[in-house]
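Q: How does the following fold in three dimensions:
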Amino acid sequence: MATYVIGDVQACLDPLRRLLDRCRFDPAQDRLILAGDLVARGPDSAETLRFVRRLGSVATTVLGNHDLHLLAAAQGLREARDGLEQVIGAPDAEELLDFVAHQPLAWYDASLDTLVIHAGLAPQWSLAQTLALATEAEAVLRDPRTRAEFLPQMYGNDPARWSDALSGVERLRFVINCLTRARYCTADGRFDYQEKGPPGRQPPGLLPWFAAPGRATATTRIVFGHWSALGQIEWPQYRVWGLDTGCVWGGALTALRLEDGALIQCDCHR
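A: A predicted model of the protein is given here:
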């Protein structure tokens, strides 16, 4: 059995199929973890969701910011564009949206000591707290009533720093922002959600979230997507792997085999 984690697909179904072929992925015995942003910007948002959904329990997608944007657009809170209209207008839209809403915000395998998220973590969060907070937010997103109440309040950059005293909407917004949008923070864990460039070009005082001093998850292997401008995949000094290699922009789609650390790629041509 092999476990493959694949970076941001963003509706690029053909590269996903080709990469799985290159990995010799066998759904009868292998596992597939997708690092979020299955939809938007690429040509096949609806078909990508259908493909992953048909894989059943062997495939898991951690939610990304574009996946959440799809849920908000379906509720009329944001414009349905960049291919999201394919999903919302599809005859099986209800099933596809329910599939998205029931995906996790974080995935962890203790035997491989590997955590998969879409974007980032607060430096104060331990592994156990990360998983607990993800579960807390997932419960809100999975219930149609609480999801409808929360999504209109999901957008916004505040609060920018974690506190265990956070509650209600502010607590949920921080958790979801961190797990699906984070790139940079200050040394004390205050997040800047505007800066998107590669490390080395950020304003003074900002660090990649994984380089924050004293990060409580420093001993856990973490795999994420979201940051196509990151500039490299493996950051061994931090035990993190960033798998968004810009497929939708004509870059590559990347898979990491967790059991032996092998990287497999296929080119993406728009």
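Q: going forward, measure contacts and count neighbours with C-alpha atoms only.
A: Noted.
Q: Give the burial count for residue 47, as a bare number.
A: With neighbours defined by other C-alpha atoms under 10 Å, the count for residue 47 comes to 17.
Q: Let's see this one next, to set against the first:
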Amino acid sequence: MTTYAIGDLQGCHTQLIALLEKIDAITPNAQLVFVGDIVNRGPKSLATLRQIYALRKRARIVLGNHDLNLLAVACGLRKPHNSDTLDDVLAADDREELLTWLRHQPLAIEDNGYLYVHAGVLPQWSAQQTLALSREVEAVLQGDDWPEFLKKMYGNEPALWDDKLQGADRLRCIVNALTRIRFCTPDGSMNLKAIEGADHAPEGLLPWFDLPNRKTEDCTVVFGHWSTLGLLVRLNVLGLDTGCVWGGKLTAINLQDRSTIQVDCPQHQKPGKKN
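A: Below you'll find the predicted structure:
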């Protein structure tokens, strides 16, 4: 079965429909994997979320930082940012059904040698460890005390992974790696402030996928999140955030032959901090 991986949607529903039409014209009923940030900053977060929910028999997603932000805003733990476009979701009659489904989605998926995450993985983690750590967060997010978890989720520390981490620090480090990472120091410590493209890395930092001895080099990591990186196609790394919401493109890649399908997108957000 042909599978397409699709980059960050961020509420760009019109472009999603156009992309799906192109995919279905080539490969009807192909499997789809969305690499997170389904909602926010684009004009139609509710329609986009409903579309992915309707496609759930043939589509899978991993959670991105904007998807987690929606959950935090929805339960009153975080105030909306000026650039958030979540009001339609929050006011929807079916919001509880959609949000319950959303918080039961994974942060990492492995299938046929591909590891899907929203942002990246720490170089210390193998694919199997990444999946196991993802499940730790998922268990809490899907449990009865999920709002308590979201209260403690935000923050940039600890930046360096240690297997001995426990409690909120451990879960926060996992979430930051899977949904926010771009650059690391050579020892694998996350820098969560730099947003430049990979060719303009701040001094002392490397893109997470270029760190030496990365333990996920034996699989292909598929990710989004990094719009200033653009489309990245390597043997064992596929970066798919091509800046849909910033006036770029929405991208899908056929994982069987590495061919790409793209849709041009109008600019819905002005250049700025792209978290």
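Q: Quick TM-score on the pair, please.
A: After superposition, the two chains reach a TM-score (TM-score structural alignment, normalised by the length of structure 1) of 0.94; 265 aligned residues with a C-alpha RMSD of 1.5 Å.
Q: Contact partners for residue 125 of structure 2?
A: Residue 125 of structure 2 is in contact with 214-216, counting by C-alpha atoms under 8 Å, 6 or more residues apart in numbering.
Q: likewise residue 40 of structure 1?
A: Contacts for residue 40 of structure 1 were tallied using C-alpha under 8 Å, 6+ apart; they are 10-11, 66, 81-84.
Q: can the residues you listed go into CSV with extra columns for distance to residue 250 of structure 1 and secondary structure?
A: Conversion of the contacts of residue 40 of structure 1 to CSV gives the following (distance: C-alpha to C-alpha, whole Å; DSSP: H, G, I helix; E, B strand; the rest coil):
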residue, distance to residue 250 of structure 1, secondary structure
10, 12, coil
11, 13, coil
66, 18, helix
81, 20, coil
82, 16, coil
83, 17, coil
84, 20, helix
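Q: Weed out the non-buried ones from these.
A: Judged by neighbour count, with 16 or more other C-alpha atoms under 10 Å as the criterion, the buried members of the contacts of residue 40 of structure 1 are 10-11, 66, 82-84.
Q: can you give me the helices in structure 1?
A: Counting by DSSP state H, the segments of structure 1 that form helices are 13-23, 45-54, 65-74, 84-88, 93-101, 127-142, 144-150, 168-181.
Q: average gap between the second one and structure 2?
A: Superposing on structure 2 places helix 45-54 of structure 1 at an average distance of 0.7 Å from its equivalents, by mean C-alpha distance after the TM-score superposition for structure 1.
Q: cool, and the third one?
A: Taking mean C-alpha distance after the TM-score superposition for structure 1, the mean distance separating helix 65-74 of structure 1 from the aligned residues in structure 2 is 0.4 Å.
Q: can you put the contacts of residue 125 of structure 2 in a markdown table and add distance to residue 104 of structure 2?
A: Formatted as a markdown table, the contacts of residue 125 of structure 2 follow (distance: C-alpha to C-alpha, whole Å):
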| residue | distance to residue 104 of structure 2 |
| --- | --- |
| 214 | 29 |
| 215 | 27 |
| 216 | 25 |
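Q: Using JSON lines, please lay out the buried ones among the contacts of residue 40 of structure 1 together with distance to residue 33 of structure 1.
A: Shown next, in JSON lines, are these (distance: C-alpha to C-alpha, whole Å):
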{"residue": "10", "distance to residue 33 of structure 1": "14"}
{"residue": "11", "distance to residue 33 of structure 1": "16"}
{"residue": "66", "distance to residue 33 of structure 1": "17"}
{"residue": "82", "distance to residue 33 of structure 1": "24"}
{"residue": "83", "distance to residue 33 of structure 1": "22"}
{"residue": "84", "distance to residue 33 of structure 1": "22"}
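Q: Pick the one among these closest to residue 45 of structure 1.
A: Of all those, residue 45 of structure 1 sits closest to residue 11, with 4.4 Å by C-alpha to C-alpha.
Q: any idea how far residue 217 of structure 1 is from the closest one?
A: Taking C-alpha to C-alpha, to the nearest Å as the criterion, residue 11 of structure 1 is separated from residue 217 of structure 1 by 31 Å.
Q: So for structure 2, the centremost residue is which one?
A: The centre of structure 2 sits closest to residue 118, judged by C-alpha atoms, centre = their mean, with a distance of 2.5 Å.
Q: Now do the contacts for that one.
A: Applying C-alpha under 8 Å, 6+ apart, we find residue 118 of structure 2 in contact with 35-37, 62-65, 107-108, 178-180, 222-225.
Q: Give the aligned range of stretch 98-105 of structure 2 in structure 1.
A: On structure 1, the counterpart of stretch 98-105 of structure 2 by TM-score structural alignment is residues 96-103.
Q: Please spell out which residues along the matching stretch are buried.
A: For stretch 96-103 of structure 1, a neighbour-count test (16+ other C-alpha under 10 Å) marks 96-97, 99-103 as buried.
Q: Also stretch 149-163 of structure 1?
A: By 16+ other C-alpha under 10 Å, the buried positions in stretch 149-163 of structure 1 come out as 150-151, 154, 157, 159-162.
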